[in-house]
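1. Give the three-dimensional model of this entry:
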Amino acid sequence: MTTDFSAETATAAVVDSFARASDPRLRELLSGLVRHLHDFVREVEPTRAEWEQAIAFLTATGQKCDDTRQEFIMLSDVLGVSMLVEEVNDRKEAAATDSTVLGPFHMVASPPRALGDSIDLTGSGEPCLVTGRVVSVDGTPLPGATLDVWQADDHGFYDVQQPDEQPRGNGRGLFTADAEGRFWFRSCVPSPYPIPTDGPVGALLAATGRHPYRPAHVHFIVTAEGHRPVTTHIFVAGSDYLESDAVFAVRESLVQEFTQVDAPERAAACGLPNPFRQARFDIVLQPEPSRSSN
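-> Below is the predicted model of the structure:
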């Protein structure tokens, strides 16, 4: 390291300090971070007061995190970083289902449920049936695929946000696809909702004139043996905020119709009132790359 630390020598000195890191990827990540962060400081020339405010903002962001809320994920989301990470990692075959953000509310384990069960434990929303198949890119069904599903209620709140009003596990379910890769479950049609605005991220959005709303959606994490897992959503066609999602997560391929179905016998067989809404979402997983033996 140099003792002659200046605006001209700062970056090289800090990057050099990581030269003996035993993990080459860690060295690459930290060196890149320092270069870009130093370039940012040189470009915008923050005052000491502004830098102290930035540190206070990050401190408050950390202090807002707990077992059921992750403010740093929301910060990453509203800055578009979460989706950018998805983009640079989503090098997939064209047929595979698009990925999107995890979001800040996948904080508890989803309860295992049987195919056809309802994840809407309060029954206050518009009933719907979600169906689909999990297949490989060549169309081969993936029996036994697991689907971790979660969504907000019809008022736009996740169970962890209202522990005194919603039963634990409301809007959540862990399903196993059948022998033909099929899955189906009952729920309520989700509604648009604002991400929480009572913390630093909400203050950031307000200060920049941005709204906090997300379009209506259902989350999925889908896994199957020998295939890459996918974290994705389905978005309700026609929902507000599809063009201005606060976390930039909408992909056209994930927008699905929740069609009204008027079929009394089918409704009765599914345990739903008639009429009801139905969405179909087929999920295509990409095989893991084969490992050639030496």
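
2. switch to C-alpha atoms for all contacts and neighbour counts from now on
-> Fine.

3. so where do the helices sit in the chain?
-> Assigned by DSSP state H, the helices in the chain fall at 10-17, 24-44, 48-63, 71-78, 81-89, 200-207, 264-270.

4. Looking at those helices, which one is packed in the most?
-> Comparing the helices of the chain by mean neighbour count (mean count of other CA atoms under 10 Å), helix 71-78 comes out on top with a mean of 21.

5. picking up where we left off before, generate TSV for the helices of the chain, with distance to G171 as supplementary columns.
-> What follows is the helices of the chain, written out as TSV (distance: least, CA to CA, whole Å):
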stretch	distance to G171
helix 10-17	47
helix 24-44	37
helix 48-63	26
helix 71-78	20
helix 81-89	23
helix 200-207	24
helix 264-270	18
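
6. how about these, which one is nearest A216?
-> Comparing the helices of the chain against A216 with CA to CA, the closest turns out to be helix 71-78 (16.4 Å).

7. So which elements touch that closest one?
-> helix 48-63, helix 81-89, helix 200-207 (3 or more CA pairs under 8 Å, 6 or more residues apart in numbering; DSSP states H and E).

8. Show the contacting residues for the spatially most central residue of the chain.
-> If you average the C-alpha coordinates of the chain and look for the closest C-alpha using CA atoms, centre = their mean, you land on L102, 2.0 Å from that point. For L102, the contact set (CA atoms under 8 Å, 6 or more residues apart in numbering) comprises 219, 231-232.

9. so of the residues you listed, which ones are in strands?
-> With strands defined by DSSP state E, the entries of those inside them are 219, 231-232.

10. Could you give me the PyMOL syntax to select whichever of the contacts of L102 are buried?
-> Buried residues within these, by 16 or more other CA atoms under 10 Å, are selected in PyMOL with:
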select buried, resi 219+231+232
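
11. Could you also give me the structure for this next sequence, so I can compare it with the first?
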Amino acid sequence: MGSIAFSEGSSSDIVGERLSRCGQDDLIRGLTAVVTHLHQVVRDVRPSAGQWRAAVDFLTEVGHAADERRQEWVLLSDLLGVTALVEEINSQRPKGATPNTPRGPFYRADAPRLPLGADICLDGKGEPLGVSGQIRDLDGQPIGGATIETWQANPQGFYENQQPDLQPEFNLRGVFQTGADGRFAWRTVKPAGYRVPDDGPVGQLLGRIGYPLRRPAHLHFLVRAAGFDTVTTQVYDPADPDVHEDAIFGVKPELIGDFRPHRDPGGCHLWSLEFDFVLVRTRPGNRRTGDDTTCMQKL
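-> Here you go, the predicted structure:
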């Protein structure tokens, strides 16, 4: 007696009150916010019962398309800008520091450790690219002993773990450690941009409405150093035609690389990229940034 009847106007309040009786931790507060906004979306869109079942069927298909090699939920988060928004909220840094971008689904924590100067292209296919730079702090001081991981697509726009039968194991990925001068260098090949997977429910839905689904050419980096915030980021090729409309909203002015063409003594065409990473010292009580096991993973 005396309880509010469930109705269109009271629905989120009633569910929210029921959740509040379970406690007040972060999970419950998050669920309450989701309920509030989801119920408002339903009130705004006013789907029929059939349309709502179709939406549930779509989400079911997304779940079925998620496995250890492919994460369709993460693709949905990425393409709707949610992943980028989470990064913005959790990795705010002062001017001059290297910004974060989404890690993507193709990261592998078991990539091999390699000596500086190694070649991470294991099949010899593509235009040679020399990558070098320095890891330093905001005062310009080098950070020795920092770890830098890299992974990238090949010249056809595919990562090694997308093509386990076509590319060598660990192709175009490696882990390096800087010397006392904070510098790093390795050899690779110039990556290509690509269309995000569109053979699953997310790509099919967004492709049907003409939503942008291409990513510009880029290299992934994950930089760690004791006492500093971890940086997970990407460096982009400014010559790629899709650099101004990245499907996952990762491109920032600070992350545009300078890919320079050269010719070796034999006349062969090659490229170089020099890029410095600027890290911020971790402050007590700061959220972890860029080093959490991310649930935001395509590209």
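
12. Tell me which of the helices and strands packed on helix 71-78 of the first structure approaches A145 of the first structure most closely.
-> helix 81-89 (21.9 Å).

13. Centre of the chain to that closest one, how far?
-> 11 Å (CA atoms, centre = their mean, to the nearest Å).

14. try stretch 9-21 of the first structure
-> Centroid displacement of stretch 9-21 of the first structure relative to its chain, using CA atoms, centre = their mean, is 35 Å.

15. re the thing from before, and the ones in strands among the contacts of L102 of the first structure as a markdown table, adding distance to E180 of the first structure?
-> Supplementary listing: these in a markdown table, determined by distance: CA to CA, whole Å:
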| residue | distance to E180 of the first structure |
| --- | --- |
| H219 | 22 |
| T231 | 21 |
| T232 | 21 |
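
16. Let me know the closest of these to T9 of the first structure.
-> For those, the minimum distance to T9 of the first structure (CA to CA) is 42.5 Å, reached by T231.

17. so what's the closest one up against?
-> 99-102, 219-222.

18. rewinding a little: select, out of the helices and strands packed on helix 71-78 of the first structure, the one closest to L30 of the first structure.
-> Distances from L30 of the first structure to each of these were compared using CA to CA; the shortest belongs to helix 81-89, at 16.7 Å.

19. just checking, what packs against the closest one?
-> helix 71-78.

20. And the helix it packs on against the second structure, how far off on average?
-> Average distance, helix 71-78 of the first structure versus aligned residues of the second structure after superposition (mean CA distance after the TM-score superposition for the first structure): 0.8 Å.

21. picking up where we left off before, among the contacts of T231 of the first structure, give me the pair with the biggest separation.
-> Farthest-apart pair in those is V101 and V222; separation 13.4 Å (CA to CA).

22. Okay, the residue nearest to the centre of the first structure and D23 of the first structure: tell me how far apart.
-> When CA to CA, to the nearest Å is applied, the distance between L102 of the first structure and D23 of the first structure equals 28 Å.

23. ditto for D262 of the first structure
-> Taken as CA to CA, the span from D262 of the first structure to D23 of the first structure is 60 Å.

24. Give me the contact list for the longest strand along the first structure.
-> The longest strand of the first structure (DSSP E) is strand 127-136. Contacting residues not belonging to strand 127-136 of the first structure are listed as 96, 141-143, 145, 177, 180-189, 227, 258, 272-273, 276-287 [CA under 8 Å, 6+ apart].

25. Any of those residues buried? List them.
-> Buried among the contacts of strand 127-136 of the first structure (16+ other CA under 10 Å): 96, 141-143, 145, 177, 181-189, 227, 258, 272-273, 276-281, 283-287.

26. Closest one of the ones in strands among the contacts of L102 of the first structure to E252 of the first structure?
-> For these, with E252 of the first structure as the reference and CA to CA as the criterion, the closest is T232, at 12.3 Å.

27. ok, the closest one - contacts?
-> When contacts are taken as CA under 8 Å, 6+ apart, T232 of the first structure is in contact with 97-102, 219-221.

28. repeat that for 6 Å
-> For T232 of the first structure, the contacting residues are 99-100, 220, by CA atoms under 6 Å, 6 or more residues apart in numbering.

29. Can you tell me how far it is from A269 of the first structure?
-> The spacing between T232 of the first structure and A269 of the first structure, counted by CA to CA, is 29 Å.

30. same thing with G156 of the first structure?
-> Using CA to CA, we find G156 of the first structure at a distance of 29 Å from A269 of the first structure.

31. one step back: with the second structure overlaid, report how far the longest strand of the first structure is off on average.
-> Mean deviation for strand 127-136 of the first structure: 0.7 Å (mean CA distance after the TM-score superposition for the first structure).
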